[in-house]
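A.B. asks: Structure, please.
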Amino acid sequence: MREPTHHDIVRLYDAHERLHGFLRMMWSIDCMHWAWAKLSLAYRGQFTRGDHGYPTIMLEVVASYDNWILHAYFGVTDSNNDISALDNSDLFKSLLNEEMSDIPYIVNDVEYRRGYYLDDEIYPTWSAFVKSYSSIVDPTLAYFSKKQAGV
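C.D. replies: Below is the predicted model:
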């Protein structure tokens, strides 16, 4: 895991556009909960969330099309979620501090300085995160949501 270079970012832009049709997409980010089947009975309560009903450990990952993992964070389920995992991420500290490379591009006559991350609705509303649409009426938005879920 390392910060991407200018060359890495250009390569990712090109590959994600070619493979998925997303202009200037850099990474996908998601959070999942792994079942912890062999956890001692004494600790089960500390690692069990009500929505799962069994012990889990949280994993948040930022990965590219070629499985380059830029960021991985393991945490205890109850004390961590997608947002608190971001608070512990060097990747997003550099993003917030604007330390990442600028490679500008234009979409709909608007200039953007950096690429973006595909995510789900739990992440903050930052320009770096592109979310899917939850209620879809327009066929174009339905197509976008289907493509995003596939990536």
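A.B. asks: Please count neighbours and contacts with C-alpha atoms only from this point.
C.D. replies: OK.
A.B. asks: residues in contact with the biggest strand by length in the chain?
C.D. replies: Longest strand of the chain, by residue count under DSSP state E: strand 25-35. With contacts defined as CA atoms under 8 Å, 6 or more residues apart in numbering, strand 25-35 is touched by 9, 12-13, 16-17, 54-65, 77, 81-82, 115-120, 151.
A.B. asks: what about the residue minimising distance to the centre of the chain, distance to Val110?
C.D. replies: Among the residues of the chain, the one closest to the centroid is Ile29, at 1.4 Å (CA atoms, centre = their mean). Distance, Ile29 to Val110, using CA to CA, to the nearest Å: 24 Å.
A.B. asks: Give the other helices and strands that the biggest helix by length in the chain contacts.
C.D. replies: Scanning the chain for the longest helix, with DSSP state H as the assignment, gives helix 6-20. Applying 3 or more CA pairs under 8 Å, 6 or more residues apart in numbering; DSSP states H and E, we find helix 6-20 packed against strand 25-35.
A.B. asks: Let's compare: structure for the following, please.
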Amino acid sequence: MVEVYDPYFVQKTNDVGIIGLSSLQKMTAAMRMLAYGVATDSVDDYLRIGESTAIERLKHFVKAMVAMFSERRRFWMNRSLFLHILSIVEAYDSYFVQKTNDVGIIGLSSLQKMTATMRMLTYGVAADSVDDYLRIGESTAIERLKHFVKAVVAMFSERYLRSPNNDDISRLLAIGSNRGFPGMLGSIDSMHWKWKNCPTARKGRAPLVNYLINRNDYIMGYYLADGIYLQWATFVKTVSSSQGNKEIYFAKAQESAMTDVERASGVLQARFAIVKGSARFWKRK
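C.D. replies: Modelled structure (predicted):
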């Protein structure tokens, strides 16, 4: 796993054909210093590794251990979740299974392929940036990203990429009610539906719910919105130029609740930096 995480441990051959230290030698030197507390220059006689090189390898090894085995790690997820997604994607699409070509050369592992994909999704890095890190070219990285996205949509859409069900709506209504807005389903600015100019497709459309305000029964939920949206029953907007204590209090409460919803949505989007440049794969058909 250290080899996969850090190519520094991969055995290399220099320009004149001399084979360098093996990954086993590099890791053995690091483990001797960690386990036995020996001095860095003591591994020279045993493994033919100089003091400065031993220190460098020890630093790389420790960084790799922290990165690979800490409970909450890279890509905004813990290791167990990362491996769970990897196993499902690998089972769905054989493209991610490690293969051996006709001359016996072992190809990239499924861990390398998914790591390259997750770096592009979470950090928003360019496709060619994973070449130095994982030895994956630009076109190959893009191809793997497309395979990964298709696999995730196919395997997880039924549970996570769906419209809210009754349990979801009940949970959202409870949250809205606790904030002083019974019947609230969220903020319209954080929904990101495919609209053009204004959401005419949502006019008068919202999940049917039951709630009580000032002894009046209502059967349609609503979304918080700012002043740019039209006057529709499904939008509850702030009061501009508030006058009187009631209007001032309502405006503050509405804007506070809407900001909290949008902030939560923003945190989720920030975990996947690629959404800031999602048009990079756009093509004219």
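A.B. asks: Compute the distance between the residue nearest to the centre of structure 1 and Glu111 of structure 1, please.
C.D. replies: For Ile29 of structure 1, the distance to Glu111 of structure 1 (CA to CA) stands at 23 Å.
A.B. asks: cool, Ser145 of structure 1 as well?
C.D. replies: From Ser145 of structure 1 over to Glu111 of structure 1 the distance is 23 Å, taken as CA to CA.
A.B. asks: How about Tyr133 of structure 1?
C.D. replies: Taking CA to CA, one finds Tyr133 of structure 1 at 23 Å from Glu111 of structure 1.
A.B. asks: which of the two has more neighbours?
C.D. replies: Tyr133 (15 against 10; other CA atoms under 10 Å).
A.B. asks: Pretty sure Lys146 is one of the things the more buried one touches, is it not?
C.D. replies: No - contact criterion CA atoms under 8 Å: Tyr133 of structure 1 and Lys146 do not qualify, at 9.7 Å.
A.B. asks: just to revisit the earlier point, report the buried residues of the longest helix of structure 1.
C.D. replies: 9, 12-16 (16 or more other CA atoms under 10 Å).
A.B. asks: follow-up on the earlier one: make a ChimeraX selection of whichever of the contacts of strand 25-35 of structure 1 turn out to be buried.
C.D. replies: Here is the ChimeraX command that selects the buried residues among the contacts of strand 25-35 of structure 1 (16+ other CA under 10 Å):
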select :9,12,13,16,55,56,57,58,59,60,61,62,63,64,77,81,82,115,116,117,118,119,120,151
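A.B. asks: Could you tell me which of the contacts of strand 25-35 of structure 1 belong to helices?
C.D. replies: Per DSSP H, the contacts of strand 25-35 of structure 1 map to helices at 9, 12-13, 16-17, 82.
A.B. asks: which residue numbers in structure 1 go with whatever helix or strand Asp44 of structure 2 lives in?
C.D. replies: Assigned by DSSP states H and E, Asp44 of structure 2 belongs to helix 43-47. On structure 1, no counterpart of helix 43-47 of structure 2 exists by TM-score structural alignment.
A.B. asks: so after that helix, what's the next helix or strand?
C.D. replies: In N-to-C order, the element after helix 43-47 of structure 2 by DSSP H and E is helix 51-69.
A.B. asks: buried residues in the helix holding Asp44 of structure 2?
C.D. replies: Buried, per 16+ other CA under 10 Å, within helix 43-47 of structure 2: Val43.
A.B. asks: same deal with stretch 128-142 of structure 1?
C.D. replies: Neighbour counts over stretch 128-142 of structure 1 (16+ other CA under 10 Å) mark 128-132, 142 as buried.
A.B. asks: could these be laid out in TSV, adding secondary structure and distance to Tyr73 of structure 1?
C.D. replies: Formatted as TSV, the buried residues of stretch 128-142 of structure 1 follow (DSSP: H, G, I helix; E, B strand; the rest coil; distance: CA to CA, whole Å):
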residue	secondary structure	distance to Tyr73 of structure 1
Ala128	coil	19
Phe129	strand	18
Val130	strand	20
Lys131	strand	21
Ser132	coil	23
Ala142	helix	31
